[in-house]
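K.L.:
what follows is a predicted structure for the sequence shown.
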Amino acid sequence: MHRPPTAAEAEVAAELAAELAVVRPDLGPRFTAALPGARAAVLTRLWRALAHEPLPWIAGRERGAEGLTLRLRDGRRLHGPLSDPYATTAYVGQVRLDGVAYDDPARLTAALRVPHGDGFAVELGHSVASLALSRAGQPTAGVHSKEWPVHDWEWERRVVDGHPYHPNCRSRPGFTVAEELAYGPEHGPVVRLGLLPVPVAECLVSGEWPAELRDGRRLVLPVHPWQAAHVLKRTCEQGVSAHPLMSLRTLALPDGPHVKTALSTRLTSSVRDISVGSVAASAALSAFGEILAARSDGLLHVTRTLGAATANSPDLAAVLRESPAVHGGPGEHVVPVAALATTGLPDSPAWSADFARLCLTVGLRLLELGVALEAHGQNLLVVLDPSGAPLRLVYRDLADIRVGPARLAAAGIPLPDELPARIRTDEVTALRRKLFGSLICGALAATLGSGAHLAAALEAAVRDLPPGPDLTALRGEPLPVKALTLMRLSPGSPGDQWTSLPNPLTATTA
């Protein structure tokens, strides 16, 4: 295997292993053993991007019996297996660049010598090492107990590998090994949140800020310990213990609610903070969510925002939300869609069809009304009955939905003035991209794990859906998805960039 000496070869894994030898020497052998699998998992995600995203330095793609060949604009050729864009298992062990084999995504990216590739290669090195650490830290080597979790945070802990399709699935720059173990939900830690009093006059509050987080003329804001140490650079009063959820910055409090904290570091793609605008709009969005749920025939709940506050800074803010678990009845389980693959339920074609039917019924109904949910596996949860049958959906975090004023007006739903301008659009393509890209190419595809399984579930589900232009588009057009790698390689182009994937309903994925 060719390993050229490049800047990408910063030996991130070796650095992590050295830290691990100090803080958790018992994990060292398991970390080393997990590296090849982590490398293949990230390489598989990267190859998906190379095979399907509109990267400007790729001149063409040639499918053949022996795989897929990419023609680069500089004349080189990159060859690998045919790509199933919906697969979630690691199936790319190596690719060949002008005949030289690469099994490491960071070294491959450095060897491609593309604009902004060096920085991305470093991120991929972090993603591999961090993913290996996440897998090494599992108490049963990644095998989940047949007993289903009792607490909501226990479900979230099961999502070990992070984003199912992003090459930066586990990249956590700025985190030491000790911090990953202390704050990463897959490691099962208890996080002690800090409490920072701020004069009320310096704060913006939306909704009802609870009395227990008030101190006379001061608001008390929960602060993530990483944020306190690295961004605020100050010591906070000792606060409550909480369990981190899969977004890492959102944690489950002991009495049930969830708190989203500011965490100003890049996780996967984005720097995580809480904008002043999102705090200002949170109460209006929460009320709007209740209106949407009321129009879903009982198939959708939207978690309420209990209160939000900011000290007029995205680096110092918090949002309190009700736990999705409050929408489950006796004996029912409220499960993040990202965790469904750990249950074994998607192995059943009948269950998969029922789940796809439920998701499409709700998603298309809201889209008809004028609301496109960003229904990926983190935002979307499903309520299962005691046997595991999908009953209804729960949606959390309305901050990135898209709202079509014209469709809303036609449905007789008033558009709240407080909704941010950035989420309003009557462009049909933008609305469909938001829903289809997150729900079909994200939540459903990752749950079902392959193009063939996704196709079967969609084919069974769409037969029972009412006709309409959005369903016609779903059945007959290529499916939109965020071009995640293109976005990481385009630092001068803010906002989402998109590509199209073969539609399982009309095309055969390899």
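P.N.:
Thanks, I have the structure now.
K.L.:
every contact and neighbour count from this point should use C-alpha atoms.
P.N.:
Noted.
K.L.:
the helices in the stretch 301-450 of the chain, which residues?
P.N.:
In the stretch 301-450 of the chain, the helices defined using DSSP state H, counting those that start in this stretch lie at 349-369, 405-410, 428-435, 445-448.
K.L.:
who does the shortest one touch, helix- and strand-wise?
P.N.:
Yep, that's helix 445-448 we're talking about. If you count contacts as 3 or more Cα pairs under 8 Å, 6 or more residues apart in numbering; DSSP states H and E, helix 445-448 packs onto helix 451-462.
K.L.:
list the contacts for Lys482?
P.N.:
Residues near Lys482 by Cα atoms under 8 Å, 6 or more residues apart in numbering: Gly437, Asp496, Gln497, Trp498, Thr499.
K.L.:
another one to put next to it:
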Amino acid sequence: MHRPSAAEARFAAELAVVHPGLTARYAAELPGARAAVLTRLWRGLTHEPLPWITARRAGGEGLALRLSDGRRLHGPHPDPYATAPYVTVVRLDQVAYDDPARLMTDLGVPHGADLAVELADSVASLALSRSGQPARPGKWPTSDWEWEQRIVDGHPYHPNCRSRPGFSVAEQLAYGPEHRPLVRLGSVPVPVDECLVTGAWPSQMRDGGRLLLPVHPWQAEHVLKRPVTEGPGAHPLMSLRTLALADGPQHVKTALSARLTSSVRDISGYSISMSATLSEFAETLSPRMDGLLHFTRTLGAVTAGSPDLAAVVRESPQVYGDRVLPVAALATTDLPNSPVWLAEFARLALTAGLRLLELGVALEAHGQNLLVVLSESNAPLGLVYRDLADIRISPARLARHGIPVPPLSGRVVTDDETTLRRKLFGSLVAGALAATAGSATALRGALEIAVRDLPRTPDLAALLEQPLPAKALTLMRLSPGTPGDQWTALPNPLL
């Protein structure tokens, strides 16, 4: 019998108090949640440059990893693009593990104990997320936030896919989009001369000479630790900290100083200062995309001198159509099961992404930032991109195409080819397209068709001829002293 982790037991105890009707379902979901997280962890162990893994050898029964201390880790043949949980057990020497947290603990590697805590939280939180879902998804949503709330399992490849340290069970039920709550935001009045403001801050969030900053209730209680005025009701989106206002079409990105998957989710002063310029620049690019790609506008952004008290207001992607959904939500439909549809979608995404890269802009086009516009017959018509904070812009490429270089500085500006290609290929191909396909075989079939008629640019040659870059998500969590992204190379399905 499986021995529950401390996190699993804590979740069960809290759930018995705040929502006893879910306790049986939660317990039933735990084995599947362990397999889902173990599958993501196995992807990292088998494909990332972890310094304590010295050799990987494939055999008839799976893959064996040799550790630097001489031990061996055995598991199934890995598919780095699989989204279904196919890893239920791995063996460290002769001991079988079905619990990713216990495996990470017993590996005994540097910083492994901290990651084990996060993995245990990810398992328990994922089981909780699954426990409240209806037996059937129901009819297709009509609003953007309903689509986002259908996404239950979080990041398709991160072992911390549902890790939300610092959130109680009651708070997850109250704020997690997969639980479909209506969240009452707080409102903090701040004198305008104490704020950095870019764009046009909405009039309904002003009070004379003060700006009314929307604040997530978790942030108000745990970080600001001060009372706030009751603000508007809102529906949480898949990023948790971004919400769709219930009484208006805007989306509000709030500061939420909690670690979700890899990063602490505050809003930096740098991103506030760049937001209006990035939004205006993106608008100038849309006419060059022939209707293939649109950008949601940033309406206004504010910080009151701290990344813990800041907010961004954006327009809803639904301004570009009634049938607009995040690419991550495609997995909740039957559309990716059609090889023809998947190839058409891949062609659309690659055409838009590579054209923009050639012009000088690399998108962080993962399944959360990238949305697809569908026709009434569900054909992919176009794309919408939101959240410009993590794109990369190449002044040299822009100049080559006669595009005025925007007045930007800092991390978004680079001419480095590797950085630009990693940004797009790692998020779009190894991320959004791979997760939509769900396996290396399906991804290969879609890409083989999608690339046939694309312009033969140097960027496309790199995509066709080199391994696929992907963020080394497990390595990053095991390297707390190393800032920024770390990368690995995944097998290219087209090679």
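P.N.:
Right, received. Where do you want to start? Small disclaimer: the values here were computed from a predicted structure and weren't measured.
K.L.:
can you put the contacts of Lys482 of structure 1 in a markdown table and add distance to Ala350 of structure 1?
P.N.:
A markdown table is the format used below for these (distance: Cα to Cα, whole Å):
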| residue | distance to Ala350 of structure 1 |
| --- | --- |
| Gly437 | 24 |
| Asp496 | 35 |
| Gln497 | 35 |
| Trp498 | 32 |
| Thr499 | 30 |
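K.L.:
in structure 2, which of those residues still touch?
P.N.:
Counting by both residues aligned by TM-score structural alignment, their matches' Cα atoms under 8 Å, the members of the contacts of Lys482 of structure 1 that carry over to structure 2 are Gly437, Asp496, Gln497, Trp498, Thr499.
K.L.:
quick one: which of those has the most company?
P.N.:
Each of those was scored for neighbours by other Cα atoms under 10 Å, and Gly437 scores highest at 23 neighbours.
K.L.:
map that one onto structure 2.
P.N.:
Structural alignment (TM-score structural alignment) places Gly437 of structure 1 against Gly426 in structure 2.
K.L.:
same question for Leu267 of structure 1.
P.N.:
By TM-score structural alignment, Leu267 of structure 1 lines up with Leu260.
K.L.:
swap in His301 of structure 1?
P.N.:
With TM-score structural alignment as the criterion, His301 of structure 1 matches His294.
K.L.:
what about the residue nearest to that match when sequence neighbours are not counted, how many neighbours?
P.N.:
Excluding the flanking residues, the one nearest His294 of structure 2 by Cα to Cα, 6 or more residues apart in numbering is Val384, at 4.7 Å. Residues near Val384 of structure 2, counting by other Cα under 10 Å, number 25.
K.L.:
what lines up with Val384 of structure 2 in structure 1?
P.N.:
In structure 1, Val384 of structure 2 lands on Val394 (TM-score structural alignment).
K.L.:
with Ser122 of structure 2 instead?
P.N.:
Aligned partner of Ser122 of structure 2 by TM-score structural alignment: Ser127.
K.L.:
three-state assignment of that match?
P.N.:
For Ser127 of structure 1, the assignment made with DSSP: H, G, I helix; E, B strand; the rest coil gives helix.
K.L.:
measure it to Pro105 of structure 1 for me?
P.N.:
10 Å (Cα to Cα, to the nearest Å).
K.L.:
shared neighbours, the two?
P.N.:
Val42.
K.L.:
endpoints of stretch 66-75 of structure 1, how far apart?
P.N.:
Span of stretch 66-75 of structure 1 from end to end, Cα to Cα: 20 Å.
K.L.:
where in structure 2 does it align, residue-wise?
P.N.:
Residue span in structure 2 matched to stretch 66-75 of structure 1, by TM-score structural alignment: 61-70.
K.L.:
any buried residues in that stretch, and which?
P.N.:
Leu63, Ala64, Leu65, Arg66, Leu67 (16 or more other Cα atoms under 10 Å).
K.L.:
identify the residues contacting it?
P.N.:
46, 52-58, 72-78.
K.L.:
for stretch 131-146 of structure 1, same thing?
P.N.:
With Cα under 8 Å, 6+ apart, stretch 131-146 of structure 1 has contacts from 27, 30-32, 34-35, 37-38, 158, 160-161, 169-171, 186-187, 342-343.
K.L.:
just give me the longest helix of structure 2.
P.N.:
helix 23-47 (DSSP state H).
K.L.:
where does that one end up in structure 1?
P.N.:
With TM-score structural alignment as the criterion, helix 23-47 of structure 2 aligns to 28-52.
K.L.:
give me the mean deviation of the matching stretch from structure 2.
P.N.:
Following the fit onto structure 2, the mean deviation recorded for stretch 28-52 of structure 1 is 0.2 Å by mean Cα distance after the TM-score superposition for structure 1.
K.L.:
quick one on the thing from earlier: tell me which of the kept ones among the contacts of Lys482 of structure 1 fall in strands.
P.N.:
Trp498, Thr499 (DSSP state E).
K.L.:
and which of the kept ones among the contacts of Lys482 of structure 1 is nearest Thr361 of structure 1?
P.N.:
The closest of the kept ones among the contacts of Lys482 of structure 1 to Thr361 of structure 1 turns out to be Gly437 (Cα to Cα; 15.9 Å).
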